[in-house]
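**Student:** My questions concern the predicted model and sequence given below.
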Amino acid sequence: MTSARTRARMIERLRARGIVDEVVLAAMSAVPRHIFVEEILANRAYDDVALPINFGQTISSPFTVARMSELLRAGSGLDKVLEIGSGCGYQTAVLAQFVREVYSIERVGPLLTRTRTRLRQLRLNNVRLKHADGLLGLPESAPFDGIIFTAAATHIPATLLEQLAIRGRIVFPKGSQDQYLCVIERNLQGYTETMLDEVRFVPIVPGIWKR
């Protein structure tokens, strides 16, 4: 389940499905996905499926994580990225392999507590976690080279668009019933939007939950 061979088979499947960015593939290979899933589901950790992680959230399939990471990177290095929805921390850990600074926001307090423990276990010193409403972003740390959503939104709030650097990009699942990966790129003239693969994510929820 946790062997290098099992992880290597996951990478082979990602290649077969069209992931070509070697930096992303190396990041996926470096992160042990099994520590981010519930123990009862650990034997499925490297299957190409989304899995529940409690609090009504899911860990995205390896292909989805790789695809969104590849779209965010777009073949170039990233200094600073904002993740909306830390979740279990798997996407965060993958980003941390190739981004200089990762800022990640999670609205569910108990979930974030677990995520902090997992990321500390991996000794990822370039990750900053915050318990807050992701839809507000982190204006105090902007601008960001990239912004990535791990939950579906019907649109990007103006406050977040303003936190994107020129030549930066946002990757997010767009829609409610029908959802598609969407890439928003910012240039000197404004923003362009490209719709891509059909996906399925839990919807983004505003506010914070402390419990």
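**Tutor:** Sure thing, it's come through. Numbering: from 1, shown residues only.

**Student:** switch to C-alpha atoms for all contacts and neighbour counts from now on
**Tutor:** Fine.

**Student:** so how far is Leu138 from the closest residue to Arg100 other than its chain neighbours?
**Tutor:** Nearest non-adjacent residue to Arg100, counting by CA to CA, 6 or more residues apart in numbering: Asp79, 4.7 Å away. Remark: distance between Asp79 and Leu138 (CA to CA, to the nearest Å) = 15 Å.

**Student:** and if you look at Leu181?
**Tutor:** Counting by CA to CA, the gap from Leu181 to Leu138 is 23 Å.

**Student:** Three-state assignment for Glu101, please.
**Tutor:** Under DSSP: H, G, I helix; E, B strand; the rest coil, the three-state class of Glu101 is strand.

**Student:** so who does it touch?
**Tutor:** By CA atoms under 8 Å, 6 or more residues apart in numbering, the contact list for Glu101 reads Asp79, Lys80, Val81, Asn126, Val127, Arg128.

**Student:** surely the fifth one meets Phe98?
**Tutor:** No. With contact defined as CA atoms under 8 Å, Val127 and Phe98 do not form a contacting pair (11.5 Å).

**Student:** what sits against Ala152?
**Tutor:** Phe172, Pro173, Lys174, Gly175, Ser176, Gln179, Arg200, Phe201, Val202, Pro203, Ile204.

**Student:** outside of the longest strand along the chain, which residues touch it?
**Tutor:** Secondary structure of the chain read by DSSP state E shows that its longest strand is strand 164-175. If you take CA under 8 Å, 6+ apart as the criterion, strand 164-175 is touched by 68, 71-72, 142-155, 179-188, 199-201.

**Student:** that older thread, ok, the residue nearest to Arg100 to Gly146 distance?
**Tutor:** For Asp79 relative to Gly146 (CA to CA), the value is 9 Å.

**Student:** and what of Leu164?
**Tutor:** In terms of CA to CA, Leu164 sits 7 Å off from Gly146.

**Student:** what does Met1 give?
**Tutor:** Where Gly146 is concerned, Met1 sits at a distance of 33 Å (CA to CA).

**Student:** So Leu14 belongs to a helix, correct?
**Tutor:** Yes. Judged by three-state DSSP, Leu14 forms part of a helix.

**Student:** Please compare the first structure with the one that follows:
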Amino acid sequence: MKAVFQEPDIYRRARERMVETQIAARGITDERVLAAMRKVPRHLFVDEALRDQAYADHPLPIGEGQTISQPYIVALMTEALELKGDEKVLEVGTGSGYQTAILAELARWVYSIERYPRLLERARRILEALGYTNVILRLGDGTKGWPEVAPFEAIIVTAAGPKIPEPLLEQLAEGGRLVMPVGDEWSQYLVKVVKKGGKFYRQTLEPVRFVKLVGEYGFKE
């Protein structure tokens, strides 16, 4: 499914250090998540001028006022989805495409929505070049979800909203997990929701700082 590509050893070693010192050291234990983080070439998802910072312990700008999330946060949100390999996942906010690639390593299908055309096309080029064939991308308002292909066993939102959009809860499968930062522009918490018996059980994970989720069921432009 995935293309084989050659890369300088410096990046492979940087990924190993990233996983050991930033991710495993902070309590991420899901071996599939750790393996995906070791495998996906994060440096290809950032601008060439920033590649020397690609594996550093902080987010990086990707244009349009958006960012590629800190590696630990990517791992934390991914682990919280509890992916086993046969899921259909919805990602709201394709961004750089890095989180999309991590999900594609761990799930059967990834449906990802982005509101900025330039970011979507750049992510598409990178994901195609890396050989991901289980990713479907769409331009649009991610707060509305993707009702035509719902329900989803897992939903991840990579921007912070004032509350979880109702359409996303409606599109979560029974037993499904949703992970999203919730709060205002300055104070946010990562929230996990599990659907059991038609009811939603909410767990607060930790404080975070994300860009704003803009859309009909998020912040207004």
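**Tutor:** The structure has been received and is ready for your questions. Small disclaimer: the values here were computed from a predicted structure and weren't measured.

**Student:** Can you lay out the contacts of Glu101 of structure 1 as a markdown table showing distance to Ser104 of structure 1?
**Tutor:** Shown next, in a markdown table, are those (distance: CA to CA, whole Å):
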| residue | distance to Ser104 of structure 1 |
| --- | --- |
| Asp79 | 14 |
| Lys80 | 11 |
| Val81 | 8 |
| Asn126 | 11 |
| Val127 | 7 |
| Arg128 | 6 |
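
**Student:** So which of these wins on neighbours?
**Tutor:** Within the contacts of Glu101 of structure 1, most neighbours by other CA atoms under 10 Å means Val81, with 29 neighbours.

**Student:** State the helix or strand in which that residue lies.
**Tutor:** strand 78-84 (DSSP states H and E).

**Student:** Mean distance of that strand to its aligned residues in structure 2, please.
**Tutor:** With mean CA distance after the TM-score superposition for structure 1, strand 78-84 of structure 1 departs from structure 2 by a mean of 1.0 Å once superposed.

**Student:** tell me the strands in structure 2, going along the chain?
**Tutor:** Under DSSP E, structure 2 gives strands at 60-63, 66-68, 88-92, 109-114, 135-139, 152-157, 172-183, 188-196, 199-208.

**Student:** And those strands: which comes nearest Gln53 of structure 2?
**Tutor:** Proximity to Gln53 of structure 2 (CA to CA) singles out strand 60-63 among the strands of structure 2, at 8.1 Å.

**Student:** Just the residues contacting the closest one, thanks.
**Tutor:** Val46, Asp47, Leu50, Ala54, Thr67, Ile68, Ser69, Gln70, Gly95, Ser96, Leu119.

**Student:** and if you look at stretch 76-90 of structure 2?
**Tutor:** 28, 30, 33, 103, 106-112, 145-146, 152-156, 177-179, 192.

**Student:** Need the distance between the two termini of that stretch.
**Tutor:** 17 Å.

**Student:** residue at max distance from the center of structure 1?
**Tutor:** Gln189 (27.3 Å; CA atoms, centre = their mean).

**Student:** out of everything not next to it in sequence, what's closest to the residue nearest the centre of structure 1?
**Tutor:** Centroid check for structure 1 by CA atoms, centre = their mean gives Gln91 as the closest residue, at 4.0 Å. Once flanking residues are discounted, Gln91 of structure 1 sits nearest to Val65: 6.3 Å by CA to CA, 6+ apart.

**Student:** In structure 2, what sits opposite that neighbour in the alignment?
**Tutor:** Val65 of structure 1 maps onto Val74 in structure 2 when the alignment is built from TM-score structural alignment.

**Student:** Against Ala150 of structure 2, how distant is its match?
**Tutor:** Taken as CA to CA, the span from Val74 of structure 2 to Ala150 of structure 2 is 23 Å.

**Student:** any idea what Ala129 of structure 2 aligns with in structure 1?
**Tutor:** Taking TM-score structural alignment, Ala129 of structure 2 has Gln121 as its aligned residue in structure 1.

**Student:** Also Ala101 of structure 2?
**Tutor:** In structure 1, the residue matched to Ala101 of structure 2 (TM-score structural alignment) is Ala93.

**Student:** swap in Ala54 of structure 2?
**Tutor:** Going residue by residue (TM-score structural alignment), Ala54 of structure 2 aligns to Ala45.

**Student:** Tell me, how many residues neighbour that match?
**Tutor:** By other CA under 10 Å, the residues close to Ala45 of structure 1 number 25.

**Student:** Quick check: it touching Glu39?
**Tutor:** No. Here Ala45 of structure 1 does not reach Glu39: they are 9.5 Å apart, not a contact under CA under 8 Å.

**Student:** Look up how far Val194 of structure 2 lies from the residue mapped onto Asp133 of structure 1 from structure 2.
**Tutor:** Alignment note: Asp133 of structure 1 maps to Asp141 in structure 2; criterion TM-score structural alignment. To Val194 of structure 2, Asp141 of structure 2 is 23 Å away according to CA to CA.

**Student:** the more surrounded of these two?
**Tutor:** Between Asp141 of structure 2 and Val194, Val194 has the larger neighbour count (other CA under 10 Å), namely 23 against 20.

**Student:** What sits closest to the more buried one if chain neighbours are left out?
**Tutor:** Excluding the flanking residues, the one nearest Val194 of structure 2 by CA to CA, 6+ apart is Arg177, at 4.6 Å.

**Student:** In contact with the counterpart of Leu169 of structure 2 in structure 1, which residues?
**Tutor:** Alignment note (TM-score structural alignment): Leu169 of structure 2 maps to Leu161 of structure 1. Leu161 of structure 1 makes no contacts at all, as judged by CA under 8 Å, 6+ apart.
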